[in-house]
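**Student:** Provide a 3D model corresponding to the input given below.
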Amino acid sequence: MGIIRKASLGVTLGTAAALGYVRLSTSIIAPIPLSDALYSSNTFKKYNLHRNPATNDICVKTIPLNRIRPELLQKEGDLALEFCRAVWKGWGYSIQRRYLHRKYFGADTSSQLWTPEQIAASNFEPGTIVTDHFEVVERTPTEITIRCGDSPRTQGPRASDGLFAIGATIDKDAQVARLTLKSCFFPSDRKVEGDKGPMPGWIENLHQWYSRILMVSAARSLMR
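**Tutor:** I've put the predicted structure just below:
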């Protein structure tokens, strides 16, 4: 029994240390500031038809440029693209990726991105679909915006809708790269009164932890 207790204690301490690292190495901004370009974008206006209140936040991680793989800093857009690839192919998304593959992979979804190898080779142009749940709807050199909340096979308004923007910018003056995962969830099939987003507080908290995990998982792929 003593060995079991020690093993259990080791697992508990290891988990606590891992969660502590995830928390300390990332930050959450909630809600997204009203000055953010997301709100004035045509993409946001298109999908949030009724301008419904949203559950929204930004997960942020800053990395010194001297720790970034140098080939990702040579051409504008390469860092954001590789960061996007890393989000979907990394260990942080692996459980959900496998679950969605078992549930939704078939003849009508086989052209989508399902494996880490497929994801690593994609340029994530608009129209690209990941695991029958995420569709690229806008791409700039510094940010790739993806519609989420339901299968891309549901193109119209949805009871559960949202945008997930994966961004990477370079601050040469500060010599850092700033990575962002921007989430904005809302219903788009009806007008909602009030100012509360669709997620209750405890689900919002779990979502923010998941964003942090995706961030840490993906960021490792960008570093030397």
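**Student:** C-alpha from now on. contacts and neighbour counts both.
**Tutor:** Will do.
**Student:** ok, Cys184 - how many residues close by?
**Tutor:** The local packing count at Cys184 equals 24, with neighbours defined by other C-alpha atoms under 10 Å.
**Student:** this one as well, want them side by side:
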Amino acid sequence: MGIIRTTVFTGLLTTSTAAAYLAARNPVISPLAATDPIWTSSVFKRHNPSRNPATQDVCIRRIPLDKIRPELLQREGDLALEFCRGVWSGWGFAVQRKYLDLKYRGPETAKQLWTNEELAQSTYDRGTCIADHFEVVEKTPTAITVRCGDSPRKQDPRPSDGLFVISATVDKQREEVELRLKTCLFSSEGTIQGIKGPMPAWMEEMHQWYARIWSETGSWRLLK
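**Tutor:** Reported below is the predicted structural model:
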């Protein structure tokens, strides 16, 4: 089934229906609500101490429970972890992974996750580093939060920074699983005035389409 889904999706990307397909199944909401828990979270306060303005959005994918692999619904935490594995080992991240591999893989980054097999099997505990560009900074039963924007070897505030929250929850009332990819990108270096995030409009739109691709291809790992 994985090969079939990849083939179908690759075909869709070459047609004019790709955008409509992705948008319908993976809607993006931007900006985040003022009440979104990320704004009061310790991880946001720690990595954006000056509360600099952020490019912010959330991509949502909903899947009926009867289409989810049943073993993922038995134990708390398995659903979010498997979605996280799907995001990083899936087709959506493949091109970027290969680019980062060629540019940054070496003796100093050997303990990070690089191969598709590693990305598909990791438990994504706090401190896990991915392709010298992402680091898990928080893990709960329903969400895995990753710092992004620069190398995890650079722990101090930096011009390009951000948080990426990968989450999965069960909506029993609707009998669905809700998958979310929440993005909050900012500069953590110094103090920036205003309310606009660091991305220009065209780049923000590209980012949202990329999030839709990650959401869609990452969700495939949860399906029967």
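**Student:** can you give me the helices in the first structure?
**Tutor:** Assigned helices in the first structure, in chain order: 2-25, 37-40, 42-47, 78-89, 94-104, 116-121, 201-220 (criterion: DSSP state H).
**Student:** of those, which is nearest Pro187 of the first structure?
**Tutor:** Taking C-alpha to C-alpha as the criterion, helix 42-47 is the member of the helices of the first structure that comes nearest to Pro187 of the first structure, at 9.2 Å.
**Student:** check which helices and strands that closest one sits against.
**Tutor:** Helices and strands in packing contact with helix 42-47 of the first structure are listed as strand 161-171; criterion 3 or more C-alpha pairs under 8 Å, 6 or more residues apart in numbering; DSSP states H and E.
**Student:** so what does the strand it packs on touch, helix or strand wise?
**Tutor:** Contact partners of strand 161-171 of the first structure among helices and strands, from 3+ C-alpha pairs under 8 Å, 6+ apart: helix 42-47, helix 78-89, strand 143-148, strand 176-186.
**Student:** Throw these into a markdown table and include distance to Thr55 of the first structure, thanks.
**Tutor:** Shown next, in a markdown table, are these (distance: least, C-alpha to C-alpha, whole Å):
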| stretch | distance to Thr55 of the first structure |
| --- | --- |
| helix 42-47 | 14 |
| helix 78-89 | 21 |
| strand 143-148 | 13 |
| strand 176-186 | 5 |
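**Student:** between the ones you listed, which one is nearest to Glu117 of the first structure?
**Tutor:** The closest approach between Glu117 of the first structure and any of these, judged by C-alpha to C-alpha, belongs to helix 78-89 at 7.8 Å.
**Student:** pull out the buried residues from that closest one.
**Tutor:** For helix 78-89 of the first structure, a neighbour-count test (16 or more other C-alpha atoms under 10 Å) marks 78-89 as buried.
**Student:** of all the helices of the first structure, which one is nearest Pro70 of the first structure?
**Tutor:** Nearest of the helices of the first structure to Pro70 of the first structure, taken as C-alpha to C-alpha: helix 78-89 at 9.9 Å.
**Student:** list the contacts of the most centrally placed residue in the first structure.
**Tutor:** Closest to where the C-alpha atoms of the first structure average out (C-alpha atoms, centre = their mean) is Leu181, at 4.9 Å. For Leu181 of the first structure, the contacting residues are 58-60, 164-167, 211, 215, by C-alpha atoms under 8 Å, 6 or more residues apart in numbering.
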